[in-house]
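[1] Quick one, what's the 3D model for this:
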Amino acid sequence: MNKSELIDAMAADAGISKGAAKKALESFIGNVGDALNQGKRVSLVGFGSWSVTNRAAREGRNPQTGATIQIAAKNVVKFKPGAELDGAVNK
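    Just a heads-up that it's a prediction; the model follows:
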């Protein structure tokens, strides 16, 4: 499912216009991103939670040349599914 298909499904389920569903989805994505950028954890009970962790710098290899390269440290977003979502996927 891509973003436009999700917007269509949200609009149909909620009985709202596609424009309103698009605004709601964009607001959700923006607010989750802002919270994670501030170092906060976002949790939706039953669905899952997002958090930010730091991945340390490390050494890697270029697969074409075999040369050693330095991979910079960065923040990464992690998602842990909630019990309801996990149960729905693993019936």
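[2] all contacts plus neighbour counts: C-alpha atoms, from now on.
    Noted.
[3] which residues of the chain fall in helices?
    Assigned by DSSP state H, the helices in the chain fall at 3-14, 18-37, 83-89.
[4] Mean neighbour count and distance to Leu44 added to these, as CSV?
    As requested, the helices of the chain are arranged in CSV below (neighbours: other Cα atoms under 10 Å; distance: least, Cα to Cα, whole Å):
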stretch, mean neighbour count, distance to Leu44
helix 3-14, 14, 17
helix 18-37, 14, 11
helix 83-89, 12, 11
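[5] For the comparison step, fold the sequence that follows:
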Amino acid sequence: MIKSTLVQRIAENYPHLYQSAVNNIVSAILDEIVEGLARGGRVELRGFGVFSVSHRQARTGRNPRTGEYLKIEQKRFPVFKASRAVHERLNRGEDSILINSPSEVT
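    Predicted structure coming up:
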């Protein structure tokens, strides 16, 4: 699912909200997650999962085309670990994955 589809489905489930308002809300949530990770923190969304930052140490790599050795800098990358509730919902069966109304979201 892409962001525009998510915004559209939320707007359909909550007709009292304008699609532009839903878009702003989704964008604000995603921006806050990114900002939290950029500060080196951890973002936990209860019942959904945890976003955190992991590190790859600096190392020496090799260009496979030329055989030349290169220094690869240390890098940070995002990691997501789904909650137990998400794992259980995914393993219940295919019919339970479809969300038709806000009341079905647990």
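[6] TM-score for these two?
    TM-score for the superposed pair, counting by TM-score structural alignment, normalised by the length of the first structure: 0.85. Supporting figures: 91 aligned residues with a Cα RMSD of 1.6 Å.
[7] Is it correct that Val43 of the second structure is in contact with Ile33?
    Yes. Look at Val43 of the second structure against Ile33 with Cα atoms under 8 Å: they come within range, at 6.4 Å.
[8] which stretch among the helices of the first structure comes nearest Gly48 of the first structure?
    Checking the helices of the first structure against Gly48 of the first structure by Cα to Cα gives helix 83-89 as the closest, at 7.4 Å.
[9] Give me the distance between that closest one and the centre of its chain.
    In terms of Cα atoms, centre = their mean, to the nearest Å, the centre of helix 83-89 of the first structure is set 17 Å apart from its chain centre.
[10] list the helices and strands that helix packs on?
    When contacts are defined as 3 or more Cα pairs under 8 Å, 6 or more residues apart in numbering; DSSP states H and E, helix 83-89 of the first structure sits against none of the other helices and strands.
[11] if we look at that helix, which residues are touching it?
    Residues from elsewhere that reach helix 83-89 of the first structure, judged by Cα atoms under 8 Å, 6 or more residues apart in numbering: 46-48.
[12] May I see these organised as a markdown table, with distance to Ile7 of the first structure added?
    Converted to a markdown table, these look like this (distance: Cα to Cα, whole Å):
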| residue | distance to Ile7 of the first structure |
| --- | --- |
| Gly46 | 21 |
| Phe47 | 18 |
| Gly48 | 20 |
